[in-house]
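S.K.: quick one, fold the following:
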Amino acid sequence: MSRTAGNPTPRRAPTMADVAQVAGVSHQTVSRVLSDHPNVRESTREEVQRAIERLGYRRNSSARALVTRRTLTLGVVACNPTLFGPSSTLFSLEEAAREEGYLVSTVTLRRYSATALREAIEHLSGWGVEGIVVIVPYREAVNALTELSLPFPVVTVEGGHTLPVPGVSVDQELGAQLVTRHLLAAGHSTVWHVAGPRDWLEAEARISGWRRVLEEAGAVVPPVLEGDWTPLSGYRAGQELAGRVVGGDTRAGALPVSAVFVANDQMALGVQRAFREAGLSVPGHVALAGFDDIPEAEYFAPPLTSVRQDFAAVGQASIRLLLSRIESGGRSGAEDEHVLIEPRLIVRGSSSPT
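M.R.: Predicted coordinates for the structure are as follows:
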C-alpha cells in the first residue's frame, strides 16, 4: 500500500540508543547521565543532554521501574478536597511529584479516623507506593495518625508541630498576626474574629495569632464567632456583628465593631453580604479582611484584603522531604523535621478607605 502525503507514518519515539548514537557515547553512559551518576565527565554529560534536547527524548518510567525495582509512585491521603485549602494543597503535591518524575495515587476520605486512615494506607500499600503525604487539617486526624504503624515513609501537611513525623505547614499563626497588625495600624481599637471550626488546626493557629497581637497591643480581645468555612456561616456571623453596629450596642463594656478578620475568604464573602444588607459599607463602616487569597478575592466589591498561602511551596517542600526519607530508607534522622512556609498579606480596598 502506498503512503499518501496526507497520512505520513507516525514518527518513532527516540530511544536511549538513539541518544547514545547522536552523542557518540555508549548506552551505559546515557543511562548513567539519566540516573545522575557521579562518575561521568561534565563534558560528556553536557553532550548527552544536548542530544536529549535535540531528539526530544523522554524516559520510559515503566522500564526504569523494572530496572530499579521502584514504582515511582507516591501516595496522598486527603480529606475535604472540595475546600480551597485542601484542594490547592492536593494540586500542588501532584504537580511537585510530577516534576520529580513520580506519579501520585490519591485516597480521599469523608472523615479522618484511625480505621479510615489505616484502610487508606493499606490501599496505597497495595498499589506499591514508596511513601505517602497525609494532609491532616484536624486534631482528630493527628491523633489517629499517631495510633498507626506506618509501613513506609510518611510526611504530613498542616499537621502542626507536635507529631513525631516530618511535616510541612504554612505559618498560620504568622498570617493571622500580619492581618491583625495591619488592621490595628489602620487605627482600629480592636479587631473581631470570625473563626473556622474549632477542630481544625488551621483555625486554632489563626485564633492564636490574632489573640496574641491584640494582647501584645493592649487591646481588648472580643469574643470569637465560630463558622464552618462556608459563606453561610460567615453571613450569620456578619448579621450578628452588623446588629452590634446598627443597633448601637450600649451595654456596659460593649466593644466597637470597626474591623473584622475572617478566617477564610468564603466566610468573608458571607460577612460582606450581611453588612451590605444592613446598610453598612466596607471599609467605610467596618474594615474587613480574610485568609487564603482565593482567586476571586480581588474581584469582591470592594476587593478583599487577604493572607496568601504559597501552596506551590508547600507541595515542593513536602515532596522533597518525603523523597529524602525514601532515599534514606526512612533513617534520615528527620522524624522531628518540620518546614514552615511563610504567608504574605495582600492589602486591598476592603481594609482601607479609598
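S.K.: from here on, contacts and neighbour counts on C-alpha atoms
M.R.: Fine.
S.K.: now the strands for the stretch 251-354 of the chain?
M.R.: For the stretch 251-354 of the chain, applying DSSP state E, counting those that start in this stretch gives strands covering 259-262, 287-289, 306-308, 338-341, 344-346.
S.K.: for the comparison step, fold the sequence that follows:
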Amino acid sequence: MSQDDKAARTANIFDVARLAGVSHQTVSRVLNDQPNVRPATRARVEQAIAQLRYSPSPAARALVTRRTRTIGLVSPGVSDFGPSSIAMHFNFAARAARYNVETVSSLSDDPVGVRSVVESLLRQRVDAIVLVVVDVAVLEVVRGLDLSIPVVAVAASPRPSPLIVSIDQYRGARAAVRHLAELGHTRILHLGGPLANPDAIERERGWRDELLARRLDVVAPPHGDWSAESGHRLGPELGVEAGDAVFVANDHMAIGLLSSLREHGLQVPADVSVVGFDDVPEAGYLYPPLTTVRQDFAALGGLIMQKVLVAVEDPDTVTEDTPLPTRLVIRDSTREA
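M.R.: A predicted model of the protein is given here:
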C-alpha cells in the first residue's frame, strides 16, 4: 500500500486542519461550501484535502448504511467514583441497545489531549462519541466540535445544550445547604472539588446561591481533589467551630474531613453537621452514617444512550437538555444546631 493510499484511509478533519493551518471548524465550512471563508484560506484547505485525499462522504454514508454499531467513550484516566460509575452504567445501557463501546481513557484532561483521543476514535469509524468531561476547558472544545458524527458530552453546565447530558449538581447542592439551614445552622462552610471540574463548579455555585438567598455569610472555600486524603488535609483550613456545618463537594473528601474533625476534638454531629455528595456505597456505613446527595448513575447511563440513539438514528430530532434530579439522603451526620 502506498503512502497516498494510507493517507486516504486514515486522514480525518483534524489532519486536514493541521496541514492547512486552520481550525477544524474552518475545514467544515469549506466542505459545506459556506461563504464566510476567505479565498486564500479556502484554497489552502482545498489543497490539504487534495493532498491527503480526504473525503468525509464515506463516513457519512456509513452512518446511514454501514454503521459500525460502536460508540467511542472518552473517560478521564482516574478512578474517581463519579466518572467510573458513569462509564459502567453507560456500558450497560449501550449493550442493552445492542451497541458496542470502545472505551479510551484520556491520560490528559486538557483540550489537546482529549482532541487527540477523539481523533483516534474517528479513525475507528465509531458511530458517535461520548465524552465524560472533568475540565471546563474541554467542555468548550466539545461545544466547538463540528464532526461528521455526533458528540455527546457528560458534564454539568449552566448553559443548556441538546448534546450535553448531566445530573443536576446545582439543585442537589442547594438541597444540601437548605437542609443544613433548616436545622438552624447559620455558618455553613464548603469544601470544594477541583477548581476546573464542571460538577465541582456547579456544586459550589449551588452552595453559594443558597447562602445568598438566605442572607448567610459566604466564606471562601478551600478546594480538594476528590480524595479522602485531601479532605483530611484541608480540614484545618476550613476553620470549623462547634455549631458550624460543612457541605463537602463529594463523599470521599467528607470521609477525610470526618477524620480530621475527630482529631481536632469536634464530634459529628454533636458539634458539627456534615453533608457529602454522591452517596458512595460506604456512605451509610461510616461513623456516623453520612448525610449526602444521591446521584442516579444508572438513569444517567440510560439518558446518555438515549441521546446517542437520537443523534445517530434520527439526527433531525431536537432533544432538550433536562438534567436528572438528585435526592438528599438524610442520615446521622446532621442534626439541629
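S.K.: TM-score of the superposed pair?
M.R.: Superposed pair, TM-score by TM-score structural alignment, normalised by the length of structure 2: 0.76. Supporting alignment: 274 aligned residues with a CA RMSD of 2.1 Å.
S.K.: for Glu216 of structure 1, find the nearest of the strands of the stretch 251-354 of structure 1.
M.R.: Closest to Glu216 of structure 1 of the strands of the stretch 251-354 of structure 1 is strand 259-262 (CA to CA; 17.1 Å).
S.K.: what's that closest one aligned against in structure 2?
M.R.: The aligned range for strand 259-262 of structure 1 in structure 2 is 245-248, by TM-score structural alignment.
S.K.: mean shift of that stretch relative to structure 1?
M.R.: Following superposition, stretch 245-248 of structure 2 is found to deviate from structure 1 by 0.5 Å on average (mean CA distance after the TM-score superposition for structure 1).
S.K.: other residues contacting that stretch?
M.R.: Outside stretch 245-248 of structure 2, the residues within contact range by CA atoms under 8 Å, 6 or more residues apart in numbering are 176-177, 180, 185, 187-192, 207, 254, 272-277.
S.K.: which parts of structure 2 are helices?
M.R.: Counting by DSSP state H, structure 2 has helices at residues 3-10, 13-20, 24-31, 39-52, 57-65, 81-96, 111-123, 136-144, 169-182, 198-213, 228-238, 251-263, 297-313.
S.K.: sorry, back to before: comparing the strands of the stretch 251-354 of structure 1, which comes out most buried?
M.R.: Most buried of the strands of the stretch 251-354 of structure 1 by mean neighbour count (mean count of other CA atoms under 10 Å) is strand 287-289; its value is a mean of 29.
S.K.: where does it end up in structure 2?
M.R.: With TM-score structural alignment applied, strand 287-289 of structure 1 matches the range 273-275 in structure 2.
S.K.: then stretch 307-322 of structure 1?
M.R.: Here stretch 307-322 of structure 1 aligns to structure 2 at residues 293-308, judged by TM-score structural alignment.
S.K.: name the nearest residue to the most centrally placed residue in structure 1, sequence neighbours excluded.
M.R.: The residue lying closest to the centre of structure 1 (CA atoms, centre = their mean) is Thr89, at 3.1 Å. When the adjacent residues along the chain are set aside, Thr89 of structure 1 lies closest to Phe311, with 5.7 Å between them (CA to CA, 6 or more residues apart in numbering).
S.K.: report the contact partners of the one you found.
M.R.: Residues near Phe311 of structure 1 by CA under 8 Å, 6+ apart: Ser88, Thr89, Ser92.
S.K.: counterpart of the first one over in structure 2?
M.R.: It stands for Ser88 of structure 1. In structure 2, the residue matched to Ser88 of structure 1 (TM-score structural alignment) is Ser85.
S.K.: fine, thanks again, bye for now.
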